[in-house]
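S.K.: Sequence first, predicted model second:
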Amino acid sequence: MLRRARNFISKTWRKFLNIFLPTETATESKQKWNRLAKENARYFVMTDYGEKIDEPTFRASGQKDYQMLIEQDELLRQRLQPFKTKKVLEIGCGIGRLTEFLADNFNEVFGIDISEEMIEHGKKRLANKNNVRLAATDGLTFPFPDSNFDLVFSFIVFQHMPDIAIIRRNLKEIGRVLKPNGLAKIQLRGLPTSKKNWFYGPAFARRDAEKLIVSLPLTIIKTEGENQRYFWLWLEKH
């Protein structure tokens, strides 16, 4: 009974804060992520290993996640192999944690991030990867022509976008830059959090995600992890 009451109070307080606290803008997000990149880029890209995460651990985490999220994804394998002939865009590439391993397996890899600091760090880390191009963006638009990519991928990025309108703008851009019948694999936040946290972003269930893509040239072909930490969408451009 006491635990139930505490949970109710906590949820009510979180909803109150999320209604009345101001929503971060894309410009404010850029400023925040540039600051965090200067402070501790590896940690703020991958917080699971603590603030003292070193380069070997950071790199190993990227390889592990690449294998789990791309290499072992049966849908992506069926639709996109051979990967070596495909062109991929990574949204929120940070300093290239996953980009490095995408580059080892795909023909061309483009990574974008809202933080110029992250991008500059990433360019130094991946200087030996000739098939990688990294660029900073405004967090709303992508500097690429229409129908350009076979795959768009994003992990632990959309969960930090502070506003539903910003997320929809990014999804609109995904629909624009994907080739016809191209795929996107995007992770959204599945569990709610408070705006008082630096990592805030709105949470989604499948019904919410369906609303995000209304009138966009995208179809949800698979979901996974609804009401969990990581809520995944597989999208196809029609």
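M.R.: Arrived safely, thanks for sending. Here the structure is a predicted model, which is why all the values come from computation and not from measurement. Residues are numbered from 1 along each chain as shown.

S.K.: from here on, contacts and neighbour counts on C-alpha atoms
M.R.: Noted.

S.K.: Contact partners for the residue positioned nearest the centre of the chain?
M.R.: Nearest residue to the geometric centre of the chain (C-alpha atoms, centre = their mean): Val157, 2.9 Å. Listed by C-alpha atoms under 8 Å, 6 or more residues apart in numbering, the contact partners of Val157 are Ile91, Gly92, Gln187, Leu188.

S.K.: how about a markdown table for those residues, with secondary structure added?
M.R.: Formatted as a markdown table, the contacts of Val157 follow (DSSP: H, G, I helix; E, B strand; the rest coil):
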| residue | secondary structure |
| --- | --- |
| Ile91 | strand |
| Gly92 | coil |
| Gln187 | strand |
| Leu188 | strand |
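
S.K.: And here is the other one:
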Amino acid sequence: MTDLTILEQCGRGEISPQIALSRLLLAGGPVDAGHLAREAAAHPDSAPLAALARLAARHGDRLEGLGRLARSGLWPSGDDVFGATAALFDRLAAEAPEAGVAFYSLGDPDELAAATAELAGIVRAWSPAATGRILDLGCGIGRLALALGPEAESVLGLDLSEGMIAEACRRARGRGNVRFARSDGRRWPLGDGEIDVVVAADSLPYAVEAGAVAEVVAEAARVLRPGGDLLVFNWSYRGDPGRDVAEARSLAAACGFEVVRAGEKPFAIWDAVSFHLRRAR
């Protein structure tokens, strides 16, 4: 995707300024806040481009470092996808925990908090069971688990990365109903029907890449109680929403889920394609 395409999408309001700026950085070239200011000035009627220029100016001191982070590689490589993913996120936990779990946060705690609040709001709106027992799959630094914790009976965050789990535990000190554990991604330390809601925010794409998505969906079906919800935010990064929807519907049927939503984009900040599957009663 070219820089021009990204700017056009932002200008039309198809993607948020946060997503636009993160995509410009991920494209690999230098991002110049001055250039974005000139683009906004050339399109005075475009509020999104003006917001993008302000965002870049506000985070101007971060852009070079974020560009280096993007160029360092943010996707696992090699045949052992889960092992490579764990190693990748161990590195990110040490180098850039906020940007590591949501690059569009630009590594800024306030940007991450706003995006997390939006995500937690969707989880609660879609699943009344989010006041019960929640599993946060691929929890990273624990941002969503900690956001959901105050209104939940309990939250368990699982992640492949020991570094991310250590950071999540540090941030969760004093939060007795929120805990974290490392998992291999395929089998979770839970009994059958023990969970009310499973949330997979930007974690299922790694299972898709590993060829293990059917195992993960089946494991979600195992740990969810009848009527429990599986909420997936980004099924994959393949760039083929139709294929993702078809795969979600197929696995839902195979694993005993009803499809409540498939392929929706409910966020103002994030661009996640979202899915809501409900365990058959």
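M.R.: Looks like it arrived, so ask away. Just so it is clear, the model here is predicted, and its values are computed rather than measured.

S.K.: re earlier: just tell me what the residue nearest to the centre of structure 1 corresponds to in structure 2.
M.R.: By TM-score structural alignment, Val157 of structure 1 lines up with Ser203 in structure 2.

S.K.: And the residue nearest to the centre of structure 1, how far from Phe231 of structure 1?
M.R.: Per C-alpha to C-alpha, to the nearest Å, Val157 of structure 1 is found 12 Å from Phe231 of structure 1.

S.K.: Between those two, which contacts overlap?
M.R.: With C-alpha under 8 Å, 6+ apart, Val157 of structure 1 and Phe231 have common neighbours Gln187, Leu188.

S.K.: Which secondary structure state is assigned to Phe16 of structure 1?
M.R.: Classification of Phe16 of structure 1 by three-state DSSP places it in helix.

S.K.: Count residues in the vicinity of it, would you?
M.R.: Using other C-alpha atoms under 10 Å, Phe16 of structure 1 has 13 neighbouring residues.

S.K.: same thing with Arg143 of structure 2?
M.R.: The local packing of Arg143 of structure 2 (other C-alpha under 10 Å) involves 22 other residues.

S.K.: So which of the contacts of Val157 of structure 1 is surrounded by the most neighbours?
M.R.: Leu188 (28 neighbours).

S.K.: which residue lines up with Glu251 of structure 2 in structure 1?
M.R.: Rather than Glu, residue 251 of structure 2 is Leu. Under the alignment (TM-score structural alignment), Leu251 of structure 2 maps onto Leu212 of structure 1.

S.K.: Please list all residues in contact with that match.
M.R.: Counting by C-alpha under 8 Å, 6+ apart, Leu212 of structure 1 makes contact with Arg168, Leu171.

S.K.: and Leu216 of structure 1, helix, strand or coil?
M.R.: coil.

S.K.: how many other residues sit next to it?
M.R.: Using other C-alpha under 10 Å, Leu216 of structure 1 has 16 other residues around it.

S.K.: Any idea how many residues pack against Thr27 of structure 1?
M.R.: For Thr27 of structure 1, the neighbour count with other C-alpha under 10 Å is 12.

S.K.: Surely it and Thr137 touch.
M.R.: No. Counting by C-alpha atoms under 8 Å, Thr27 of structure 1 stays clear of Thr137, with 10.6 Å between them.

S.K.: Just tell me what Ile166 of structure 1 corresponds to in structure 2.
M.R.: Per TM-score structural alignment, Ile166 of structure 1 is aligned with Ala212.

S.K.: Right, I'll leave it there.
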